[in-house]
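Student: Sharing a model prediction with you, sequence too.
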Amino acid sequence: MDTSNRPSPLPSLFLSHGSPMTALEGHETGQFWRQLGASLDANYGRPRAIVVVSAHTSARQPLLLAAARHEAIYDFGGFDPRLYELRYDAPGAPALAQEIHGLAAAAGLNLQVLPQGGLDHGIWVPLRSLYPEADIPVLPLAFVASQSPAQQFALGAALRSLSEQGVLIIGSGSLTHNLSLLFSSGQMPAYDAPELPTSAEFRTWWSQRSTALDWPALLDYRQRAPHAVAMHPSDEHLLPWYVAAGAGGREHAPQRIHSALSYGCLAMDAYAFGPQAEALAARLAPP
């Protein structure tokens, strides 16, 4: 692909995707996703393809779902019936999958390629707002949920060169994710319920350590972050952050580009990584 006219490398992203209901209700995060998609197009050019690591697509070893086409997967139950009528039929990226297989092999990583498809809600819910036309090829990358943050970072680092070739790398999960807290009072809290102090402390710590480029603390967050285990009893929803961070590189401070909360404890924060992260954060900052 000719990238000579591309303004600059794309930043990699981490998006907290929240409840599937975000696809219907939107709230401030849906509005942010639309703004983010428009800003990426205007300042970095239309992506050639999108590689997404979602908390809801994991495997025993890293693998790429390299189908020629994808459809939305409704990997949830008990929600508004209208959700099951929403579609996101996007092209796949089998050729890019082979390219990434080579990059991973060069980095000493065993990354499998399967001719299968499907986009879980951690992928299609934000993409419906970012790129509603569903015209950009999507390549899901299944990660290994039992691997460490450092291993996830190394997986992302193997993909770093893709940002200079017009490939947008997204990690989709949640900066905080303890669903039992949602029902600790016996009923679901309001969407705009006040934030729990434990959630606020964790989110603030994460933003501060990111700005400070404190990779040792971030990579060892379960020992160093306040209330880490309470915010992530299991950390599959946070691990995609490290893949996106690895694609951005250690030398650039991760930038929080969106700060929001749902139900008092489910973070909707978004981060950008790489040499363009700071500029993107400035463009997206409220006036």
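Tutor: Nice, I can see it.

Student: going forward, measure contacts and count neighbours with C-alpha atoms only.
Tutor: OK.

Student: which one is Ser54 nearest to, not counting chain neighbours?
Tutor: Of all residues not flanking Ser54 in the chain, Ser172 sits nearest, at 4.6 Å (CA to CA, 6 or more residues apart in numbering).

Student: Check which helices and strands the helix or strand containing that neighbour is in contact with.
Tutor: For Ser172, the host element (DSSP states H and E) is strand 167-173. For strand 167-173, the elements it packs on are strand 12-16, strand 49-54, helix 121-130, helix 239-248, judged by 3 or more CA pairs under 8 Å, 6 or more residues apart in numbering; DSSP states H and E.

Student: now for the shortest one, which elements pack on it?
Tutor: Secondary structure elements in contact with strand 12-16, counted by 3+ CA pairs under 8 Å, 6+ apart, are strand 167-173, helix 239-248, strand 270-273.

Student: which of the residues in the very next helix or strand once past it are buried?
Tutor: Downstream of strand 12-16, the next assigned helix or strand under DSSP H and E is helix 22-25. If you call a residue buried by 16 or more other CA atoms under 10 Å, then helix 22-25 has these buried ones: Thr22, Ala23.

Student: Report how many residues lie close to the residue nearest to Ser54.
Tutor: When neighbours are counted by other CA atoms under 10 Å, Ser172 registers 29.

Student: That one and His101, how far apart?
Tutor: Using CA to CA, to the nearest Å, Ser172 is found at 21 Å from His101.

Student: Tell me the buried residues in the helix or strand that contains Arg34?
Tutor: Here Arg34 sits within helix 27-44, counting by DSSP H and E. Of the residues in helix 27-44, Thr29, Gly30, Phe32, Trp33, Arg34, Leu36, Gly37, Ser39, Leu40, Tyr44 count as buried by neighbour count, 16+ other CA under 10 Å.

Student: want to compare, so here's the second one:
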Amino acid sequence: MTSPSRIPTLFLSHGAPTLPIDPSLPSGGFATLSAELPRPESILMLSAHWGTQQPVVSTATRPETIHDFYGFPRALYEIQYPAPGAPDTARRAAALLGEQGIATGSEPYGLDHGAWVPMLLMFPEADVPVAQLSIQPRADAAHHFAIGRALRALRDDGVMVIGSGQITHNLRAADFSARPEDADPRVAEFTDWFEDRLRARDVDALLDYRRRAPYAQLMHPTDEHLLPVFAALGAADDDYALTVQSLGTYQRALAMTNYVFGPATA
């Protein structure tokens, strides 16, 4: 049974770190998305930029803003996102994972740019508590789907589980002078396949995307930027209603597509 009070889960394509300061990038879409969603009590964020061997939750009460990138404009390094931490949410997540036999560590980790960039755009007042849960870059999609399944009960308490990565992520194929209309057509083939399988709730195909999706190896030479979507999918209800926010493709190869896994519609 689907609980009508359950909050949606999200997957966000967080884009380049410059998303908040570059007017050519679709930062406004994140505020639009936030306005359409119920306000969470707290957020559990799985970012592509925090990878560990086993799951680790961040228990920081005042997470620092981590500027985990190099060579960008000075203004970007001056941004602070002083959201409160959510240590109780982190500990509850660790307990739920433990119930499923998934050993989970803890540490007072801050907010890397995969977390604070979309949070800044969605909740600019920095008034929603947020904790992070690491991904495991050497583990597969099924592992992250299982993590999401274990976390599903968090949503009954108003916790929004968010996976933050990128629906396509091949920086070697990127052209940072390209216009949105210059997008590699293979990007659309991959994202169309992924969206079709999400709409069909074809979990088996999605977990096997590297063999089944067109141009999967090209779109994701490594998995880490797609793995968070499987956690968000796992935490969603079996009969989720999918909302797709497509914000275009930038730098020729980086699609900015966000997914909301909401309660089933009547």
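Tutor: Arrived safely, thanks for sending. Keep in mind that what you see is a predicted model, and the values were worked out from it rather than measured.

Student: quick one on the thing from earlier: after superposing both structures, state the mean offset of the helix or strand following the strand holding Ser172 of the first structure relative to the second structure.
Tutor: Once the chain leaves strand 167-173 of the first structure, the next helix or strand it forms, by DSSP H and E, is helix 197-211. On superposition with the second structure, the mean distance recorded for helix 197-211 of the first structure (mean CA distance after the TM-score superposition for the first structure) is 0.9 Å.

Student: Give the aligned range of the helix or strand that helix 197-211 of the first structure is followed by in the second structure.
Tutor: Using DSSP H and E, the helix or strand that directly follows helix 197-211 of the first structure along the chain is helix 215-219. Aligned by TM-score structural alignment, helix 215-219 of the first structure falls on residues 203-207 of the second structure.

Student: For that stretch, give me every contacting residue.
Tutor: Ala141, Ala142, Phe194, Arg197, Leu198, Arg212, Phe230 (CA atoms under 8 Å, 6 or more residues apart in numbering).

Student: Turn those into TSV, columns for neighbour count and distance to Ala255 of the second structure.
Tutor: Shown next, in TSV, are the contacts of stretch 203-207 of the second structure (neighbours: other CA atoms under 10 Å; distance: CA to CA, whole Å):
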residue	neighbour count	distance to Ala255 of the second structure
Ala141	24	20
Ala142	18	23
Phe194	20	12
Arg197	17	17
Leu198	21	16
Arg212	13	19
Phe230	25	17
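
Student: Quick check: of those, which lies closest to Pro118 of the second structure?
Tutor: Nearest to Pro118 of the second structure among the contacts of stretch 203-207 of the second structure is Phe230, at 18.3 Å by CA to CA.

Student: Looking at the first structure, name the residue matched to the closest one.
Tutor: Match for Phe230 of the second structure (TM-score structural alignment): Tyr242.

Student: now what about the strand holding Ser172 of the first structure, what contacts it?
Tutor: Applying CA under 8 Å, 6+ apart, the external contacts of strand 167-173 of the first structure come out as 10-18, 47-55, 122-123, 162-163, 236-244, 247.

Student: which part of the second structure lines up with that strand?
Tutor: The alignment of strand 167-173 of the first structure onto the second structure (TM-score structural alignment) covers residues 159-165.

Student: Quick check: the aligned residue for Gly71 of the second structure in the first structure?
Tutor: Using TM-score structural alignment, Gly71 of the second structure pairs with Gly78 in the first structure.

Student: measure that match to Tyr263 of the first structure for me?
Tutor: Separation of Gly78 of the first structure from Tyr263 of the first structure (CA to CA): 17 Å.

Student: can you check Ala272 of the first structure too?
Tutor: From Ala272 of the first structure to Tyr263 of the first structure the distance is 24 Å (CA to CA).

Student: between these two, who's got more neighbours?
Tutor: Just comparing Ala272 of the first structure and Tyr263: by other CA under 10 Å the higher neighbour count belongs to Ala272, 29 against 18.
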